[in-house]
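Visitor: this one's structure only:
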């Protein structure tokens, strides 16, 4: 952060004040790559669940191999089969939900946070299918419908006129989010951090970045 602010032309005194102010307010920076890191953690959780399923399945196979019509072993096999079926069902549901939740939040990363939670509830995840490749069937179609239904929450511009007689153009006061991919701008990020830290934090959150 310090190096970035220097490159943007801030004086040492200003940089010190910004960094100390951020620490005081418990505002921390995270690189854009952290989005990928969070997704990698999600994939690790998925792999861990899959390993649990495999472990349970291997245990069942071993018990069956060692079974010699022993009632105790047969009972143990049945117990593990029940555990496996329960774990398999629960894990697959968790994996599906984690994958879909991440994808939905990525789709809505450019939407104002106060609308994002409301929009998330509009998705019917029961109608989505997660392929082994990670592709989510049904997500794009729902996103298209939702973005059209609530298009005012997705728009980043103000109305083109004042609504008064003469229909004179109104100058837009909308500031593009410099943290999202489409309008990424380091200079604007630095300016916002200095002049309006709260707005910078809001914009960063929309891009999935914790400041």
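Guide: Here it is on my side, so go on. Since the model is a prediction, treat every value here as computed from it, not as a measurement.
Visitor: from here on, contacts and neighbour counts on C-alpha atoms
Guide: Fine.
Visitor: ok, for residue 4, nearest residue in space, not its chain neighbours?
Guide: residue 190 (7.9 Å; C-alpha to C-alpha, 6 or more residues apart in numbering).
Visitor: identify each buried residue in the helix or strand the one you found falls within, please.
Guide: Element membership for residue 190 (DSSP states H and E) is helix 186-195. Going by neighbour count (16 or more other C-alpha atoms under 10 Å), the buried part of helix 186-195 is 188-190, 192-194.
Visitor: any idea how far residue 148 is from residue 23?
Guide: 40 Å (C-alpha to C-alpha, to the nearest Å).
Visitor: check residue 189 too.
Guide: Remark: distance between residue 189 and residue 23 (C-alpha to C-alpha) = 18 Å.
Visitor: and for residue 129?
Guide: Distance of residue 129 to residue 23, computed by C-alpha to C-alpha: 43 Å.
Visitor: also residue 154?
Guide: Using C-alpha to C-alpha, we find residue 154 at a distance of 32 Å from residue 23.
Visitor: out of those two, which sits in the more crowded spot?
Guide: Applying other C-alpha atoms under 10 Å to residue 154 and residue 23 shows that residue 154 carries more neighbours, namely 17 against 11.
Visitor: which element is residue 88 on?
Guide: Counting by DSSP H and E, residue 88 is part of helix 71-107.
Visitor: buried ones in the helix or strand following that helix?
Guide: Next along the chain after helix 71-107, taking DSSP H and E as the criterion, comes helix 113-120. Residues of helix 113-120 classed as buried by neighbour count (16+ other C-alpha under 10 Å): 113, 116, 119-120.
Visitor: what does helix 113-120 contact?
Guide: 104-105, 108, 146, 153, 202, 205-206 (C-alpha atoms under 8 Å, 6 or more residues apart in numbering).
Visitor: report all helices and strands that the following helix or strand past that helix contacts.
Guide: As assigned by DSSP H and E, the chain's next helix or strand after helix 113-120 is strand 129-130. Judged by 3 or more C-alpha pairs under 8 Å, 6 or more residues apart in numbering; DSSP states H and E, the packing partners of strand 129-130 are helix 71-107, strand 136-137.
Visitor: ok, and here's another one to check against it:
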């Protein structure tokens, strides 16, 4: 549970309302696990700061320190770590195109030059991952879709004074049947996928 406000006065008022709701529903909080009046901290695996939502540096470091992969198990480990940071990585499914197929053919494992190039690009990117912004209900939200042969991607951004800042990146690999879709069908699929994944942002805006 996070209660965020822009001033100390508002924070006290909002906390009082939250506590009232908690008492109304006969819920209890563990004081030892509560933190009040802070400007940032770790929440759901991410870093919430005054600058925005930032990737957990420990998760980034875990990928950066990995050596070239030699087994399917190591690829599984990499895939899991990338997925945990997917909201910060644009076009993840497309960029991981040479790597993810290795999970489907464990007996034919071959770490190619393309795999290594994709792997190194992720490591370089995660040295300075983007800072995602919290939605401002007074600013416009824009959704961009990207479609390639094997993947679909989307990004929701916020526009304020002609400047666009990222809020969330999503992407996924296309199934074999989906790869045969026409371009307009792939765009529709990307839109539906984005609408489902980003529903909380659309509903609250």
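Guide: Yes, it's here. It should be emphasised that the depicted structure is a prediction, and the values quoted were computed from it without experimental measurement.
Visitor: how alike are these chains, TM-score-wise?
Guide: The TM-score (TM-score structural alignment, normalised by the length of structure 2) is 0.25; 76 aligned residues with a C-alpha RMSD of 4.6 Å.
Visitor: so which of the buried residues of helix 113-120 of structure 1 comes closest to residue 56 of structure 1?
Guide: Nearest to residue 56 of structure 1 out of the buried residues of helix 113-120 of structure 1 is residue 120 (C-alpha to C-alpha; 34.4 Å).
Visitor: please enumerate the strands of structure 2.
Guide: According to DSSP state E, structure 2 carries its strands in the segments 41-43, 46-49, 52-54, 140-147, 151-160, 163-173.
Visitor: other SSEs contacting the fourth one?
Guide: Read that as strand 140-147 of structure 2. Strand 140-147 of structure 2 packs on strand 151-160, helix 183-197, going by 3+ C-alpha pairs under 8 Å, 6+ apart.
Visitor: want to try JSON lines for the ones you listed, with mean neighbour count and distance to residue 75 of structure 2 as columns?
Guide: As requested, those are exported to JSON lines (neighbours: other C-alpha atoms under 10 Å; distance: least, C-alpha to C-alpha, whole Å):
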{"stretch": "strand 151-160", "mean neighbour count": "21", "distance to residue 75 of structure 2": "19"}
{"stretch": "helix 183-197", "mean neighbour count": "16", "distance to residue 75 of structure 2": "25"}
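Visitor: now distance to residue 3 of structure 1 too, for the buried residues of helix 113-120 of structure 1, in JSON lines please.
Guide: Formatted as JSON lines, the buried residues of helix 113-120 of structure 1 follow (distance: C-alpha to C-alpha, whole Å):
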{"residue": "113", "distance to residue 3 of structure 1": "29"}
{"residue": "116", "distance to residue 3 of structure 1": "33"}
{"residue": "119", "distance to residue 3 of structure 1": "37"}
{"residue": "120", "distance to residue 3 of structure 1": "37"}
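Visitor: turn the strands of structure 2 into CSV, including distance to residue 179 of structure 2.
Guide: Output for these, formatted as CSV (distance: least, C-alpha to C-alpha, whole Å):
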stretch, distance to residue 179 of structure 2
strand 41-43, 36
strand 46-49, 33
strand 52-54, 33
strand 140-147, 10
strand 151-160, 8
strand 163-173, 9
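Visitor: what's the closest of those strands to residue 72 of structure 2?
Guide: strand 163-173 (18.4 Å).
Visitor: would you mark the buried spots in that closest one?
Guide: Quick answer for strand 163-173 of structure 2 (16+ other C-alpha under 10 Å): 165-173.
Visitor: any chance of the helices and strands packed on strand 129-130 of structure 1 in JSON lines, plus mean neighbour count?
Guide: Listed next are these as JSON lines, based on neighbours: other C-alpha atoms under 10 Å:
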{"stretch": "helix 71-107", "mean neighbour count": "16"}
{"stretch": "strand 136-137", "mean neighbour count": "14"}
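Visitor: can I get those in JSON lines including distance to residue 12 of structure 1?
Guide: Output for those, formatted as JSON lines (distance: least, C-alpha to C-alpha, whole Å):
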{"stretch": "helix 71-107", "distance to residue 12 of structure 1": "36"}
{"stretch": "strand 136-137", "distance to residue 12 of structure 1": "48"}
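Visitor: out of the ones you listed, which is closest to residue 6 of structure 1?
Guide: Of all those, it is helix 71-107 that lies closest to residue 6 of structure 1, at 31.1 Å by C-alpha to C-alpha.
Visitor: what angle do the closest one and helix 113-120 make?
Guide: If you take axes from the mean of the first three to the mean of the last three C-alpha atoms, to 10 degrees, helix 71-107 of structure 1 sits at 130 degrees to helix 113-120.
Visitor: so which elements touch helix 71-107 of structure 1?
Guide: helix 34-66, strand 129-130.
Visitor: want to throw those into a markdown table with mean neighbour count?
Guide: A markdown table is the format used below for those (neighbours: other C-alpha under 10 Å):
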| stretch | mean neighbour count |
| --- | --- |
| helix 34-66 | 14 |
| strand 129-130 | 16 |
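Visitor: in a markdown table, list these along with distance to residue 99 of structure 1.
Guide: As requested, these are exported to a markdown table (distance: least, C-alpha to C-alpha, whole Å):
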| stretch | distance to residue 99 of structure 1 |
| --- | --- |
| helix 34-66 | 8 |
| strand 129-130 | 8 |
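Visitor: and of the ones you listed, who's closest to residue 198 of structure 1?
Guide: The nearest among those, by C-alpha to C-alpha, is helix 34-66 at 20.6 Å.
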